[in-house]
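Asker: Have a look at this prediction, sequence included:
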Amino acid sequence: MLGDKVLYQAAQLTHAERFAAARRAEGVPCHVVPDTTPKPPRPEQINPLTGQPRKRGRVR
């Protein structure tokens, strides 16, 4: 809580905004903030054909 406001922290901001809008319609003051926790590192992917780790050089 921040003062008299309820804080919602979420990774999916669109979902949290819709949820907060519904709470505001009920008269509950609330505020949405983005999730700032760091994501855990992903395990290395192994190529099933070669047994070697996949290269991570490609940017999507």
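Answerer: That came through fine. Numbering: from 1, shown residues only.

Asker: use CA for all of it now, contacts and neighbours both
Answerer: Noted.

Asker: and V28, how far is that from M1?
Answerer: Going from V28 to M1 by Cα to Cα, to the nearest Å gives 12 Å.

Asker: what about versus this one:
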Amino acid sequence: MKQHKVMLGERVLYQAAQLSHAQRFAAARRAEGLDCHVVPDTTTRTKRVRINALTGKPYSGRMPEG
């Protein structure tokens, strides 16, 4: 899950999974006079292997014969 952060200097004020929530929180803090900024999470998700429910093994990527 992504973790976007709202920072005040080096201090984390807020973490959110959705970027829009972090941006709204930062905007509210700026309205209160705090100079904070949003640091979006740029990590890429790893591809998860699908598991076959019947065999308990990963699906194979075989090409059809013919």
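Answerer: Sure thing, it's come through. If you're wondering where the values come from, they're calculated on a predicted model, not measured in any experiment.

Asker: Please state their TM-score.
Answerer: Here the TM-score for the pair of chains, by TM-score structural alignment, normalised by the length of the first structure, is 0.54; 52 aligned residues with a Cα RMSD of 3.2 Å.

Asker: So between V28 and M1 of the first structure, which is more surrounded?
Answerer: Just comparing V28 of the first structure and M1: by other Cα atoms under 10 Å the higher neighbour count belongs to V28, 14 against 9.

Asker: Which position in the second structure pairs with that one?
Answerer: By TM-score structural alignment, V28 of the first structure lines up with L34 in the second structure.

Asker: which SSE is its match in?
Answerer: For L34 of the second structure, there is no enclosing helix or strand under DSSP states H and E.

Asker: distance of the closest residue to it other than its chain neighbours from R30 of the second structure?
Answerer: Distance criterion Cα to Cα, 6 or more residues apart in numbering; nearest residue to L34 of the second structure, sequence neighbours excluded, is L8 at 7.7 Å. Between L8 of the second structure and R30 of the second structure the distance, using Cα to Cα, works out to 10 Å.
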